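Asker: got a predicted structure here, sequence first:
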Amino acid sequence: MTSNRTVSRVGVAAVGAYVGAQVVADITSVKIGTVFGLAVDMGTWIYPITFTLRDVVHKALGRRAARTLVLTAAAVNLAMAAYLQWVARQPSDPSYTLGNEFAAVLGPLWRIAVASILAEIASELLDTEVYHWFVRRVTTRYQWARVALSNAVSVPVDNVVFAVGAFGALPFLKEHPLTLPWASVWSIFVVNLAVKGAVSALSLPLIYLSADRDWQTDPHDA
């Protein structure tokens, strides 16, 4: 039988991996690359793993811990974006010749950063509730199924919030340089959804890193 200490260690490791993946995804999302000639933000290749990592934390440490993790990661990403922008705006020492390059690469695009953070909060909290509903109301068997269902619901929500928030012609952002025609936004949505769905599916085995908890008696999951 797996000890509580082992479960806690897995939970802590999943927390660290989750926050790390969130930070890397937010940094790399400022670059728009191509997949088969179609636009995709490059954070899409790592971000979907966070949905399954969130499930591992939920399984090992409970729903309250998972909610706290989501909000904490969002705060970390927001603080990171603000700090990077402050650093980018500081004058470079005369001996340092890469100040402009640093600012161009790591000075965050606030519209993308904010859209990404809002998408993370909305989708990951939704993932928490769907996952919890499944184990409390449906079954505690078929652990892959609880992850697959929660990811299937939350990934599209994340995708639409990000695509519309970052690139959509919203009434107050029509003149923003990142605003794209709705056809282009739809293309980004479709490609990102396909990539996120594939990466999310590949990450499903991570849920078996931790032993399951007693969902019916744990007061922290009521």
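Answerer: Looks like it came in fine.
Asker: make it CA atoms for all contacts and neighbour counts henceforth
Answerer: Noted.
Asker: endpoints of stretch 91-105, how far apart?
Answerer: For stretch 91-105, the first-to-last residue distance is 16 Å (Cα to Cα, to the nearest Å).
Asker: check stretch 92-102 too.
Answerer: By Cα to Cα, the extent of stretch 92-102 from end to end equals 10 Å.
Asker: how far does that stretch sit from its chain's centre?
Answerer: Centre-to-centre, stretch 92-102 and its host chain are 32 Å apart (Cα atoms, centre = their mean, to the nearest Å).
Asker: and if you look at stretch 51-63?
Answerer: Distance of stretch 51-63 from the chain centroid (Cα atoms, centre = their mean) equals 14 Å.
Asker: put this next to the previous one:
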Amino acid sequence: MAEKDIAEKGISRRFWIDKTQATIMLCGLYLFFSLAGNIAATKVTYFGSLVMDAGFIYSLTFTWRDLIHKQLGRRAAITTIWLAAAINLLAALYFQLVVLLPAQADWANSGGQTAWTFLFGILDTSGGSWWQSIFSLQMRIVLGSILTALIAETIDTQVYHFWIGGIGAKLPQWTRVFVSNAVSIPVDSILFPLIAFTGILGVDALVQMFWTNITVKAIVTLLAFWTIYLVPERPIYKD
């Protein structure tokens, strides 16, 4: 009996994690979904008749934010949202610095510099007015994605918080995901096209982009809502 207790303690100790490790794992994956989604969004793809960017992995941030909120609390969720915004902004600025660095001739002649400038150049260096450089399409996309994420994810946080503090406390956990996403996803899908493409795309194109984003993110929510059960209500860590 004593040997069994010792063995069980050894197993539990082997898989034991502290709060710092739990924070790194949960928040680290959120940051990955956010950064990878924004980078992948530079490619345009299609799903059936729907034309969209390839950054659909970003849609997982809404559901994964719920896991962070559930396990670490509202302050941790908000901190992670702001950290993701800062990382995306710093990454965009660093990529612009890389664009401005002199390119090796063979690499540039093979199309590397052109491709890198097209994908990650956020400043217009063609010699136009200063305001054209600052408000270039690439810059608007970067700022649009960051501002949209801050607003939509903060709304997601507040809706989730009010839901679990009210009627949602007695309902299945998956309702938290659907209720918070049902509010934050439309906000995200409306704001980003308006900030990034107003004056560039027509009204019909903006409306189509809105419905495409709604459809894709709704599908991702349906596929990923079960992840709320990956962590229990009680902490997965020991202080």
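Answerer: Nice, thanks for sending it over. Remember, it's a predicted structure, so these values are computed and weren't measured experimentally.
Asker: quick one: residues contacting the counterpart of residue 144 of the first structure in the second structure.
Answerer: Alignment note (TM-score structural alignment): residue 144 of the first structure maps to residue 174 of the second structure. The contact partners of residue 174 of the second structure, taken as Cα atoms under 8 Å, 6 or more residues apart in numbering, are 225-226, 228.
Asker: make a markdown table out of the residues you listed and add neighbour count, secondary structure and distance to residue 107 of the second structure.
Answerer: Output for the contacts of residue 174 of the second structure, formatted as a markdown table (neighbours: other Cα atoms under 10 Å; DSSP: H, G, I helix; E, B strand; the rest coil; distance: Cα to Cα, whole Å):
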| residue | neighbour count | secondary structure | distance to residue 107 of the second structure |
| --- | --- | --- | --- |
| 225 | 21 | helix | 44 |
| 226 | 13 | helix | 45 |
| 228 | 21 | helix | 45 |
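Asker: so which of the residues you listed hold up in the first structure?
Answerer: Using both residues aligned by TM-score structural alignment, their matches' Cα atoms under 8 Å, the first structure keeps these contacts from these: 225-226, 228.
Asker: which of those residues lies closest to residue 118 of the second structure?
Answerer: Closest approach to residue 118 of the second structure among those (Cα to Cα): residue 225, at 35.3 Å.
Asker: and the closest one, how far from residue 106 of the second structure?
Answerer: Distance from residue 225 of the second structure to residue 106 of the second structure, counting by Cα to Cα: 48 Å.
Asker: not counting its neighbours along the chain, what's nearest residue 149 of the second structure?
Answerer: Of all residues not flanking residue 149 of the second structure in the chain, residue 188 sits nearest, at 6.9 Å (Cα to Cα, 6 or more residues apart in numbering).
Asker: grab the most central residue of the second structure for me.
Answerer: The centroid of the second structure falls nearest to residue 34 when counting by Cα atoms, centre = their mean (2.9 Å).
Asker: which residue in the first structure aligns with it?
Answerer: Using TM-score structural alignment as the criterion, the counterpart of residue 34 of the second structure in the first structure is residue 22.
Asker: ok, residue 50 of the first structure - contacts?
Answerer: By Cα under 8 Å, 6+ apart, residue 50 of the first structure lies in contact with 18, 21-22.
Asker: before we move on, what about residue 55 of the first structure?
Answerer: 66, 128, 131, 147, 207.
Asker: now swap in residue 122 of the second structure and tell me
Answerer: Applying Cα under 8 Å, 6+ apart to residue 122 of the second structure gives the contacts 92-93, 96, 136-139, 142.
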